[in-house]
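Q: turn this into a structure:
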Amino acid sequence: MTKSPPRESTRPLLWGVLVLSGAANAVTSALGVNLVLSTVFGVVTLAAGIALIANYRTHR
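A: Modelled structure (predicted):
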């Protein structure tokens, strides 16, 4: 009897991080909050996007 491989739970987590950090980046940029905070959210958004692309390319 063969077992199916376990479903990866990283993709939904990465999508959640991407959406939340993107929204936080947009809000902090629009409100003129500290530039460092907005930059941190932007970097997190970029990292989540890159991780999603890497995850897709690895598992296709």
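
Q: CA only for contacts and neighbour counts going forward, please
A: Will do.

Q: what residues sit buried inside the helix or strand containing residue 47?
A: Using DSSP states H and E, residue 47 falls within helix 35-58. Neighbour-count burial for helix 35-58, counted by 16 or more other CA atoms under 10 Å, picks out 38, 41, 42, 44, 45, 48, 49, 51, 52.

Q: now the nearest residue to the third one once chain neighbours are set aside: how far from residue 4?
A: Taking CA to CA, 6 or more residues apart in numbering, and ignoring the residues beside it in sequence, residue 42 has residue 25 as its nearest neighbour in space, at 5.7 Å. In this structure, residue 25 and residue 4 are separated by 39 Å, where distance is defined by CA to CA, to the nearest Å.

Q: the structure of the following sequence is requested for comparison with the preceding one:
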Amino acid sequence: MADPYRISSGTEQTPPATRADGGGLLRPLLWVVLIVSAVANGVSSIVGLPVLVGAGFGLLTLACVAALIVHHYRHRRG
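A: Down below sits the predicted model:
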């Protein structure tokens, strides 16, 4: 691991950090699905749709939250 406090002679160059997730489209997609499913869950409860519809949207919301947490811990720096 490189020492961030060491002064180098300038001959060493480290490559810039690259994103391993291929451009980062997964995280914004998960956020959009999370927001849409949470709103749909609330609307289904207010309108009075069958309980299974609201439960399905609730499970989708929880799955998006879990996927965002896993994505965060797998792609964090440090």
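
Q: more neighbours: residue 25 and residue 4 of the first structure, which one.
A: Neighbour count, other CA atoms under 10 Å: between residue 25 of the first structure and residue 4, residue 25 has more, with 21 against 6.

Q: pretty sure the more buried one sits against residue 36.
A: No. Residue 25 of the first structure lies out of contact with residue 36 (CA atoms under 8 Å); the separation is 10.7 Å.

Q: residue 28 of the first structure and residue 11 of the first structure, how far apart?
A: The gap separating residue 28 of the first structure from residue 11 of the first structure is 25 Å, by CA to CA.

Q: returning to that earlier point: mean deviation of the helix holding residue 47 of the first structure from the second structure?
A: Once fitted to the second structure, helix 35-58 of the first structure is off its aligned match by 0.4 Å on average (mean CA distance after the TM-score superposition for the first structure).

Q: quick one: that helix aligns where in the second structure?
A: Under TM-score structural alignment, helix 35-58 of the first structure corresponds to residues 51-74 of the second structure.

Q: need the counterpart of the residue nearest to residue 42 of the first structure in the second structure.
A: Using TM-score structural alignment, residue 25 of the first structure lines up with residue 41 in the second structure.

Q: from memory its match sits against residue 59, does it?
A: No. Shown here, residue 41 of the second structure and residue 59 do not form a contact pair, counting by CA under 8 Å, at 9.5 Å.

Q: quick revisit: check the offset of the match of helix 35-58 of the first structure from the chain's centre.
A: Distance of stretch 51-74 of the second structure from the chain centroid (CA atoms, centre = their mean, to the nearest Å) equals 11 Å.
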